[in-house]
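[1] Provided below are the primary sequence and the corresponding predicted coordinates.
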Amino acid sequence: MSVGGTLTRRSLFVGATAILLSGCAATARPTPKPVVVEPPPPVKGSVPAMYQAMPNEPFPIPEVNVSEVDPKFWRQEVDYPTQERPGTIIVDTPAKYLYHVLPGQRAMRYGIGVGREGFAWSGRAVVAYKRKWPRWTPPDEMVARQPKLEPYSIKNGGMGPGLKNPLGARALYIHKDGKDTLYRIHGSPEARSIGKAVSSGCIRMLNQDVVYLHDQVRDGSPIVVIPDPSKAHLAKS
């Protein structure tokens, strides 16, 4: 067979293959629009990049023990229809979620730990200011309940920053009508507290999450704290 003949058969073969492939492409179903889904359960021994160690912090933050955090409480962007303007923080106390509202009816969602019964706070306020590696000064009422905290009282200057500081790596300070509510959004190394009611009123987050949130929020941003209906009579508004 001549070279020309070989090329002709090859051309016919390639052409036929192209027709078949184009036929598959023409009859394929359109790609469905992506939807937000819960992250898969963690593979044993694996840690998502967002929860890995942060060695460059002034006090290096260890990786999160993700086995102690239900995957539904991992940080993720979700659809979130709301009338609140972008930049608003919404704390859904009953669901144990914090939403930072984004444009386009979207929000970044975080799992949180909230106040125990009797210490819950709800209402509208603002994030007056933020602090990296803040000092912790328990209010006098807390010191009265827990005398062992006296060394860290306001008069004694509080507790210095560090991994053992209850405010963790970052804190957002909540004010209402120009006054400090004494409630904070802050970090915590206690992964197992996320999704539970464990703190004395403050809103706690994983340290990695509060570092990320801190960088996204501006001073003066509005915050809305939704009360737990079952404890509405105990909430301070």
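    Yes, it's here. Residues are numbered from 1 along each chain as shown.
[2] contacts and neighbour counts: CA atoms only from here.
    Noted.
[3] which is the next helix or strand following the longest helix along the chain?
    Taking DSSP state H as the criterion, the chain has its longest helix at helix 3-27. Note on helix 3-27: by DSSP states H and E, the next helix or strand toward the C-terminus is strand 76-79.
[4] put this beside the first:
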Amino acid sequence: MSKFRIAMALVMSIFLSVSVILPAAAARWYNPDTNTFEERAVAQQRNRGGSPIKKQIVDYQTSYKPGTIVIETSERRLYLVLEGGKAMKYGIGVGRDGFRWSGTHRISRKAEWPGWTPPPAMRKRVPDLPAYMPGGPENPLGARALYIGSTLYRVHGTSEPWSIGQAVSSGCIRLTNDDVMDLYDRVQVGAQIVVKH
């Protein structure tokens, strides 16, 4: 009987150690700006006020006409071409390895607080995703979405500002909710969108 109790105590000790260590590890996030791992809660608190990459008007010489969206995936920036050789530059989150893409399309639709239907391939990868999620603050598409042609991809908001500047999505381009609302008001349906690697 005492061997059984010792064995059970050992099993419980291992179980408790794992249950304490795993959540702590899951709560850590690699910050490429500081080249260190940090607590996700710390990163979220630090970035609660908005994007870690502030939008700004910059010089931008291009042959694209004003109103065009140019996404520089490798730079993790979105440029909205303005008049006079300028652009509004936003920080973005992009597709992780294996989910990046490029091409030229048009904005086919705009939506405020859009609902989300995860595509079948995503539901296969992540089986616990709901078949549909109504729009709202907890929805992964955030406050606004700009639909890209007939693709499955969107430029959309996020409630996770720490993800801006990161390669974390399944191909969509994400901005903070504040930035996507600003972009949404500036862009028309039919605007050209150019996604570059």
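    Now that the structure is in, tell me what you want to look at. No experiment lies behind these values; they were computed from the predicted model shown.
[5] quick one on the thing from earlier: what range does the longest helix of structure 1 cover in structure 2?
    Aligned using TM-score structural alignment, helix 3-27 of structure 1 spans no residues in structure 2.
[6] Could you do stretch 104-112 of structure 1 as well?
    With TM-score structural alignment as the criterion, stretch 104-112 of structure 1 aligns to 84-92.
[7] From Leu20 of structure 1, how far out is the residue most central in space within structure 1?
    Closest to where the C-alpha atoms of structure 1 average out (CA atoms, centre = their mean) is Tyr110, at 2.6 Å. Distance of Tyr110 of structure 1 to Leu20 of structure 1, computed by CA to CA, to the nearest Å: 48 Å.
[8] Counterpart of Thr181 of structure 1 over in structure 2?
    Counting by TM-score structural alignment, the partner of Thr181 of structure 1 is Thr151.
[9] burial measure for its match, as a count.
    9 (other CA atoms under 10 Å).
[10] same question, Asp180 of structure 1
    Neighbours of Asp180 of structure 1 using other CA under 10 Å come to 15.
[11] neighbouring contacts of the strand or helix carrying it?
    Element membership of Asp180 of structure 1 [criterion: DSSP H and E] is strand 179-188. Under the contact criterion CA atoms under 8 Å, 6 or more residues apart in numbering, strand 179-188 of structure 1 has outside partners 121, 139, 166-175, 201-211.
[12] Which positions in it come out as buried?
    183-188 (16 or more other CA atoms under 10 Å).
[13] how distant is it from the center of its chain?
    Averaging C-alpha positions (CA atoms, centre = their mean, to the nearest Å) puts strand 179-188 of structure 1 16 Å from its chain's average.
[14] tell me, the helix or strand following it lands on which residues of structure 2?
    The first helix or strand that comes after strand 179-188 of structure 1 along the chain, using DSSP H and E, is strand 197-199. Aligning strand 197-199 of structure 1 against structure 2 (TM-score structural alignment) gives residues 167-169.
[15] Lys196 of structure 1 touches Glu117, doesn't it?
    No: with contact defined as CA atoms under 8 Å, Lys196 of structure 1 does not reach Glu117; the gap is 11.2 Å.
[16] The match of strand 197-199 of structure 1 vs structure 1, average offset?
    Compared with structure 1 after the fit, stretch 167-169 of structure 2 shows a mean deviation of 0.5 Å (mean CA distance after the TM-score superposition for structure 1).
[17] Please identify the helix or strand for the corresponding residue of structure 1 for Thr104 of structure 2.
    In structure 1, Thr104 of structure 2 lines up with Arg124, judged by TM-score structural alignment. Using DSSP H and E, the element containing Arg124 of structure 1 is strand 123-132.
[18] After superposing, tell me the mean distance of the helix or strand that that strand is followed by to structure 2.
    Proceeding N to C from strand 123-132 of structure 1, the next assigned helix or strand is helix 140-145, under DSSP H and E. Its aligned residues in structure 2 lie a mean 0.6 Å from helix 140-145 of structure 1 after superposition (mean CA distance after the TM-score superposition for structure 1).
[19] Return the list of helices and strands in contact with helix 140-145 of structure 1.
    If you count contacts as 3 or more CA pairs under 8 Å, 6 or more residues apart in numbering; DSSP states H and E, helix 140-145 of structure 1 packs onto no helix or strand.
[20] Now that helix: buried residues?
    Val143.
[21] according to the alignment, it goes to what range in structure 2?
    Using TM-score structural alignment, helix 140-145 of structure 1 pairs with 120-125 in structure 2.
[22] What sits closest to the counterpart of Gly142 of structure 2 in structure 1 if chain neighbours are left out?
    Using TM-score structural alignment as the criterion, Gly142 of structure 2 maps onto Gly168 of structure 1. Of all residues not flanking Gly168 of structure 1 in the chain, Gly187 sits nearest, at 4.2 Å (CA to CA, 6 or more residues apart in numbering).
[23] okay, how far is it across stretch 104-124 of structure 2, tip to tip?
    Stretch 104-124 of structure 2: ends 28 Å apart by CA to CA.
[24] Now tell me what touches it from outside.
    Contacts to stretch 104-124 of structure 2, defined as CA under 8 Å, 6+ apart, come from residues 129-137, 139-150, 152, 184, 188-195.
[25] at 7 Å instead, please
    Residues from elsewhere that reach stretch 104-124 of structure 2 (CA atoms under 7 Å, 6 or more residues apart in numbering): 129, 131-136, 141-149, 189-195.
[26] One more: stretch 201-221 of structure 1?
    51, 87-88, 111-116, 119-121, 126-130, 168-170, 183-189, 191, 194.
[27] Please produce a ChimeraX select command covering the buried subset of the residues you listed.
    A single ChimeraX command is used to select the members of those judged buried by 16+ other CA under 10 Å:
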select :51,87,88,111,112,113,114,115,119,120,121,126,127,128,130,168,169,170,183,184,185,186,187,188,189,191,194
